[in-house]
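J.: Fold the following and give me the result.
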Amino acid sequence: MKRIIIAAVVIVALVATVFLALPRLLSADTIKAAIERELSRISGQSVSLNGEARVSLRPYLGLNYTNIRIGGPPADDSLLTAEELQVQLQASSVLFGDPAIKSLHLVRPHFRFKIDEKGKPNWALDTSAKPDQPIAGMGLVSISEGIVSYSNQLSDRKEQITAIRGTINWPKSGQSAAVNVAGIWNGEAFDAEINAQQPTALLTQGISRLNATLSAAPVQLSYVGSITRTSATMFDGDFQITAPSATRFSEWIKRPLPAAALIERLALSGQLTGSLDRLILSNTNAQIGEAVGEGRLSFEIDESLIAINGTLAFDTIILPTLAELGRPVGPSDVAGASIAQGLAMDVRLSANSATSGPLAMQNLAASLFVKDGKALFDVAQAEALDGQVAGTFQPRTDAKLGFSSDLKLTGIDLEQLAGLYGEGKISLRGRGDARFKLESVAPTADVVLTRLNGSGSVSGQNGTLVGVDLNAISRRLADPGTIRSADVFDGSTSYGSMNIAFYIANGIAFFQNTKLEVDDITVTLSGRSDLEERNLALQGRILQTREAAQGSSVPATVSMPFLVGGTASSPLFIPLPANIQNGGPPNAIPQAPSTE
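T.: Now for the predicted structure:
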């Protein structure tokens, strides 16, 4: 019993001695030097712990420091400042005079990452650690109410993340590290998780497995693979990104995406390799709206430009209509006067089938180009309207509504072409060629077509004019008063050749040099038609060549001028007396606009 009492007294004495000695063991200068040394080793920056140091015994053994700064003065140029640093120490290490950090907590830290006018960053990781001098782990680091600021004087770009909270758990060198961070960037909350198998290799040189995810309302992103740190940072792993709304994603990252308003959902996945200067996404699976394709893409990213090159092959793809092309290619608040600035693209597209409004195409081969603030969709070839289609479409990229296009159609079914304009009383049947050079600039999307300008032509051989019976006219040329509109627009006429030429000014088509040849009859036509209202204001002349009169070798010619009014669905034929000469169409015809 006596021995037990003596042992208890000794233990109590030791505890009391340790407790009384703690203020001396917890030397603020000693611990301060240890913390500054370790943080300097990890950050590659000078570390200064200023302000008052307070010893804490509850709920853990540690010290609290105020006015923390990593990096040189002044404070605005420091890599990190914090209002308070809470340090938890390992009790056993304190007793042996070599205090070891168990955890750190930064209160309202402000990280400032800057690139000066010479391109030099203000941060530098310690890459000089030798195998016999490993970087020690950081233990558990937690952050509350943090801010990250980024500025680049070369590109004049500034970014800021606020409301940062999270943890970095790296027990010691040689063990894995886990990072869990949440914050707000450009008005959207996000969560990020990173797990590194060999974090020391990421801070110095070497290779480490890495799992990373980013989750926010505009985007879901993940990477699972390896990162190699040498003179460059190299990636080799599986990458996936999904944006439920391409427009919202483009606005969030403040980077342009061509026709983002038309794409809706955007998703990319594949094998990511390469460096930060040039990343390659092999075995790419791409979802653009409802279309799913495969291919290979490369990305070159710097402060001022994102360059995307590659190929994508789709089974089926939906392309924008001319009216939809009038929308801007992205949000108007993306940096720069042109919303395609900061982006370069050369992506080759192919599809077994494609649609653009009512136009159906097969075996599409096209390219999407974006360069110097301009976007261009180039259709090298496609099968459409039972013929071939090729051309270019260029949406405006200056936040205005509009487009320009140059479309060539060869060997097409003219009846299908007429059907694209809509149902009408008059149509064409047969094969032919067409070309349309169109452009539009409008204040709002609903009037893009009414502001249409350009020119077009349609030609064909040995076809049928459906809905017009020219024979009903030719039989009554001698007595035009007996020609009824109902007889003219009831039936059809086979023609030998047909040529239609027109130009468009502010949504109104003006016909010139339009000619139809039917056996011994030639029809010429001029006038105008409102493309939206589809009304007709046309006039022309019918010439019929007849056999020469008895005793004459000169064939006789019968001529009759006429008007066509009404609408495309309900036209009205009005014969005129032969002594009324053809003039211009009703009202003055403006000069044809340039489509160059």
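
J.: going forward, measure contacts and count neighbours with C-alpha atoms only.
T.: Noted.

J.: tell me the contacts of residue 306?
T.: 299, 300, 342, 343, 344 (CA atoms under 8 Å, 6 or more residues apart in numbering).

J.: Make a markdown table from these and add secondary structure, distance to residue 131 and neighbour count to it.
T.: Output for those, formatted as a markdown table (DSSP: H, G, I helix; E, B strand; the rest coil; distance: CA to CA, whole Å; neighbours: other CA atoms under 10 Å):
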| residue | secondary structure | distance to residue 131 | neighbour count |
| --- | --- | --- | --- |
| 299 | strand | 35 | 20 |
| 300 | strand | 34 | 16 |
| 342 | coil | 43 | 22 |
| 343 | strand | 43 | 23 |
| 344 | strand | 43 | 22 |
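
J.: Is it possible to get JSON lines of those that adds distance to residue 360?
T.: Shown next, in JSON lines, are the contacts of residue 306 (distance: CA to CA, whole Å):
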{"residue": "299", "distance to residue 360": "32"}
{"residue": "300", "distance to residue 360": "35"}
{"residue": "342", "distance to residue 360": "33"}
{"residue": "343", "distance to residue 360": "30"}
{"residue": "344", "distance to residue 360": "29"}
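
J.: which one of those residues is nearest residue 193?
T.: residue 299 (23.6 Å; CA to CA).

J.: any idea how far residue 226 is from the closest one?
T.: Distance of residue 299 to residue 226, computed by CA to CA, to the nearest Å: 18 Å.

J.: try residue 523
T.: 74 Å.

J.: residues near residue 68, how many?
T.: 20 (other CA atoms under 10 Å).

J.: quick one: it and residue 82 touch, right?
T.: Yes: in this structure, residue 68 is within contact of residue 82 by CA atoms under 8 Å, at 5.0 Å.

J.: I'd guessed residue 320 sits against residue 358; true?
T.: No: in this structure residue 320 lies outside contact range of residue 358 using CA under 8 Å: 10.7 Å.

J.: Which one's more surrounded, these two?
T.: residue 320 (16 against 11).

J.: structure for this one too, so we can compare:
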Amino acid sequence: MPSPLFRRSIWAITGLIILIAATVAAVPFIASTQIVKDRIAFEMSAWSGFRVSIEGTPDIEIWPVFRATLTDVTLTDWDDEKGSPVIEAERVEIELSALSALSGNVDFSDAHFIRPTLRLKRLADGGVEMPHSTGGRLSRAIERARATVASNPAEPDLSALPDDEFGAVEFIDGRVVAVSDEDEDELLSDLTGKASLPALNKAGKLTATGVWHGEQVAIELSSPRPLMLFAGGEAPIVASLKSAPVEASFDGTIDMGPDAHVDGQAKIVSPSFRRMLEWSKPGILPGSPVGSISLASKITGDLSRLKIENAQVTLDGNPGMGILDLSLDGPVPALSGTLAFDTLDLMTFASSFAPMTPANGPTTAEIDTSFSDRINLDLRLSATKATAGSIALAEVAATAQVKGGLAAFDISDAEAFGGNVQASIRFDRKPAGTQAEMRLLASDIDGGAFGTAAGMSHIVPIGRGTVSVILQGPGLNWNTLLENANGSVAATFGVGAIAGLDMAAFLKRTADRGFFSLDEVSGGTLPVDGVELKATISNGVAKIDKAEARTPTSRIWLTGIVPYVGRGLALSGAIEAKEITASSSTTTTPVAPAVRPTAFFVGGSWSAPFISPLVAPVISSPTGD
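T.: Just a heads-up that it's a prediction; the model follows:
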């Protein structure tokens, strides 16, 4: 027979089970009668400071989590007479405390917003404004924290921060829209994430994913003292953004006071600079062919100026170092500084700041300089080795400038073709339209190397010399520029040779009095004492002022025009013999010329010139000796 103690234990356990069962059975009844939607709406409003409306009756679940599901929930500003919702959600799931429910109270820590919409106000300048309330526990907590910061900005008393328990807010399949008087436009879609803050004075974290400008984006924010940031104080923060076009991160401290300040390490990486610009739509830079780009540096400064120190920059796999300064207090952002690279593609770099000819693109494409109204740029650049298309350069010093309608890229000094090169390209918007200017000065260079790089296959001087090119014209598009350019071309070479000219074969073909292609007499090399060229360019047509090659026995000259349109040639020229004398100890005797005087006409095109002998007698050019 069971002992009295055993029987009492059985009755105690049975009573406990009955009590638990009764409690579970009572919760839905109590919840359905006391935890009504008005109480839940009141509690949500007490936290947010907004008017909360719930259309349907809460649906209460007991297992596995005590949860109230609300439908058609809206939060509006108390002062908004129109009652336009700031936040609305198709459904909100709130996890409740069963013990609090038994006493008729609402106590919840986690809220799940299903398909919410957050509405931001579109400002006149195109920006947006976050909604804010003038009441609510969150607002009052921020005000208390703000007072704590104001009492001692340098070392605020963190123990004085409010310690109200908060919890977590999860949002699923949400979106963010910007609202104006005319309409609303969607900024973010498919927004899913979670904001966790166990207590207002504890560490907080936000994770979210969404779609912005058609690309999936993931962001993470965490701080040990997020309330200090909301109150305008200073706190550490770790932030990251990940997407296909770009990834960025920041690890440091932010001061959200009147003189907002940042200090930390930042990094940005993009596999395609062009794609990043097209995606972010800043309207700042032209469509650039730059490939991958990365920047890692220490960033310090405030909202008006950021100093980017020890910047490690990589463009298309070419690493560089430098210091940059970003000013934000003017009408447009201004970026200045210096960058030094070991190797660099100059055309790719220049295309980031000036509307260069697109690779394999149409020369009829319009040259757009409107980006120069939205940024000021002043960069100084150096590179130990560089390329500009097929041209190899060394010890390069260059500058890139963009400001108020001007876009310019200048190579102030570089080693190339065995000599020194200076070059510049500028686009300057004038009332009459964009004007373009291109300059090249190549000094003490190897003519053969220069000709090969320039794609010159005919009559290339081999020797040391100087080349100068100046072109100016309307910059509507590249064809317009070249078809209407004005300027000059000059070249001077010393002792050397002219590649691609067999003088004996040339004289023989002219003696036959039949026209022939220059390719037919290009199998030799002509030694020369010097070569000189001067041409004036007017409206896209080059007028040869002087073109002369001097050999030990003759002088070869050309005159005429070379238009850009049609790539045609209309030149006349001649080969004149020099008078050679033989000297002895007592007399000087003329010697018969080694070259027969010959006149000829050069026609055809740049790529396929032909020669036609002239019957008329040879007349020395005005520049002849």
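
J.: Give me the TM-score for this pair.
T.: TM-score of the superposed chains, computed with TM-score structural alignment, normalised by the length of structure 1, equals 0.78; 559 aligned residues with a CA RMSD of 4.6 Å.

J.: Now do the helices in the stretch 1-150 of structure 2.
T.: With DSSP state H, counting those that start in this stretch as the criterion, the stretch 1-150 of structure 2 has helices at 4-34, 37-48, 98-102, 137-151.

J.: Tabulate the ones you listed (TSV), appending mean neighbour count.
T.: Putting those into TSV (neighbours: other CA atoms under 10 Å) gives the following:
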stretch	mean neighbour count
helix 4-34	13
helix 37-48	18
helix 98-102	18
helix 137-151	19
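
J.: Dump these into JSON lines; add distance to residue 305 of structure 2 as well.
T.: Converted to JSON lines, the helices of the stretch 1-150 of structure 2 look like this (distance: least, CA to CA, whole Å):
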{"stretch": "helix 4-34", "distance to residue 305 of structure 2": "56"}
{"stretch": "helix 37-48", "distance to residue 305 of structure 2": "34"}
{"stretch": "helix 98-102", "distance to residue 305 of structure 2": "52"}
{"stretch": "helix 137-151", "distance to residue 305 of structure 2": "24"}
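
J.: Any idea which of those gets closest to residue 111 of structure 2?
T.: helix 37-48 (9.9 Å).

J.: Mean per-residue distance, that closest one versus structure 1.
T.: Compared with structure 1 after the fit, helix 37-48 of structure 2 shows a mean deviation of 2.5 Å (mean CA distance after the TM-score superposition for structure 1).

J.: Which other helices and strands does that helix contact?
T.: Secondary-structure packing of helix 37-48 of structure 2 (3 or more CA pairs under 8 Å, 6 or more residues apart in numbering; DSSP states H and E): strand 51-54, helix 137-151.

J.: For residue 122 of structure 2, which of those is the nearest?
T.: strand 51-54 (21.6 Å).

J.: Quick check: the aligned residue for residue 494 of structure 1 in structure 2?
T.: Here residue 494 of structure 1 is matched to residue 528 in structure 2, going by TM-score structural alignment.

J.: can you check residue 222 of structure 1 too?
T.: Using TM-score structural alignment, the equivalent of residue 222 of structure 1 in structure 2 is residue 249.

J.: so that match touches residue 240, yeah?
T.: Yes: under the criterion of CA under 8 Å, residue 249 of structure 2 makes contact with residue 240 at 4.1 Å.

J.: so how far is the helix or strand the match of residue 222 of structure 1 falls within off the chain centroid?
T.: Secondary structure from DSSP states H and E places residue 249 of structure 2 in strand 247-255. Between the centre of strand 247-255 of structure 2 and the centre of its chain there are 20 Å (CA atoms, centre = their mean, to the nearest Å).

J.: Next, please give the residue ranges for the strands of the stretch 151-300 of structure 2.
T.: Taking DSSP state E, counting those that start in this stretch, the strands of the stretch 151-300 of structure 2 run over residues 165-179, 184-199, 204-212, 215-223, 234-243, 247-255, 261-270, 293-302.

J.: which residues of the stretch 451-596 of structure 1 fall in helices?
T.: 470-474, 485-488.

J.: Give me the buried stretch members for the last one, please.
T.: Residues of helix 485-488 of structure 1 classed as buried: 485, 487, 488 (neighbour count, 16 or more other CA atoms under 10 Å).

J.: Just the endpoints, please. Distance across stretch 122-130 of structure 1?
T.: End-to-end distance for stretch 122-130 of structure 1, by CA to CA: 23 Å.

J.: And the contacts of it?
T.: So stretch 122-130 of structure 1 is in contact with 41-45, 79, 113-116, 135, 203-205, going by CA under 8 Å, 6+ apart.

J.: how about these, which pair is most distant?
T.: Every pair of these checked by CA to CA; the farthest is 116 and 135, at 28.3 Å.

J.: More neighbours: those two, which one.
T.: Neighbours per residue, other CA under 10 Å: of residue 116 of structure 1 and residue 135, the larger number sits with residue 135, 23 against 13.

J.: which residues touch the more buried one?
T.: 41, 42, 129, 173, 200.

J.: Look up how far residue 429 of structure 1 lies from the residue nearest to residue 386 of structure 1 when sequence neighbours are not counted.
T.: Excluding its sequence neighbours, the residue lying closest to residue 386 of structure 1 (CA to CA, 6 or more residues apart in numbering) is residue 412, at 5.3 Å. According to CA to CA, residue 412 of structure 1 and residue 429 of structure 1 sit 10 Å apart.

J.: what's the nearest residue to residue 94 of structure 1 if we skip its chain neighbours?
T.: Closest to residue 94 of structure 1 by CA to CA, 6+ apart is residue 25, at 6.4 Å.

J.: Map the residue nearest to residue 386 of structure 1 across to structure 2 for me.
T.: Match for residue 412 of structure 1 (TM-score structural alignment): residue 445.

J.: and its match, how many neighbours?
T.: By the criterion of other CA under 10 Å, residue 445 of structure 2 has 22 neighbours.

J.: quick one on the thing from earlier: could you measure the match of residue 494 of structure 1 against residue 297 of structure 2, distance?
T.: 56 Å.

J.: Next up, the contacts around residue 190 of structure 1.
T.: 182, 183, 184, 214, 215, 216, 217.

J.: 6 Å instead?
T.: Residue 190 of structure 1 makes contacts with 182, 183, 215, 216, as judged by CA atoms under 6 Å, 6 or more residues apart in numbering.

J.: try residue 435 of structure 1
T.: So residue 435 of structure 1 contacts 407, 408, 456, 457 (CA under 6 Å, 6+ apart).

J.: Leaving out chain neighbours, which residue sits closest to the third one?
T.: Put plainly, it is residue 456 of structure 1. Residue 456 of structure 1 sits nearest to residue 436 (CA to CA, 6+ apart), 4.3 Å away.
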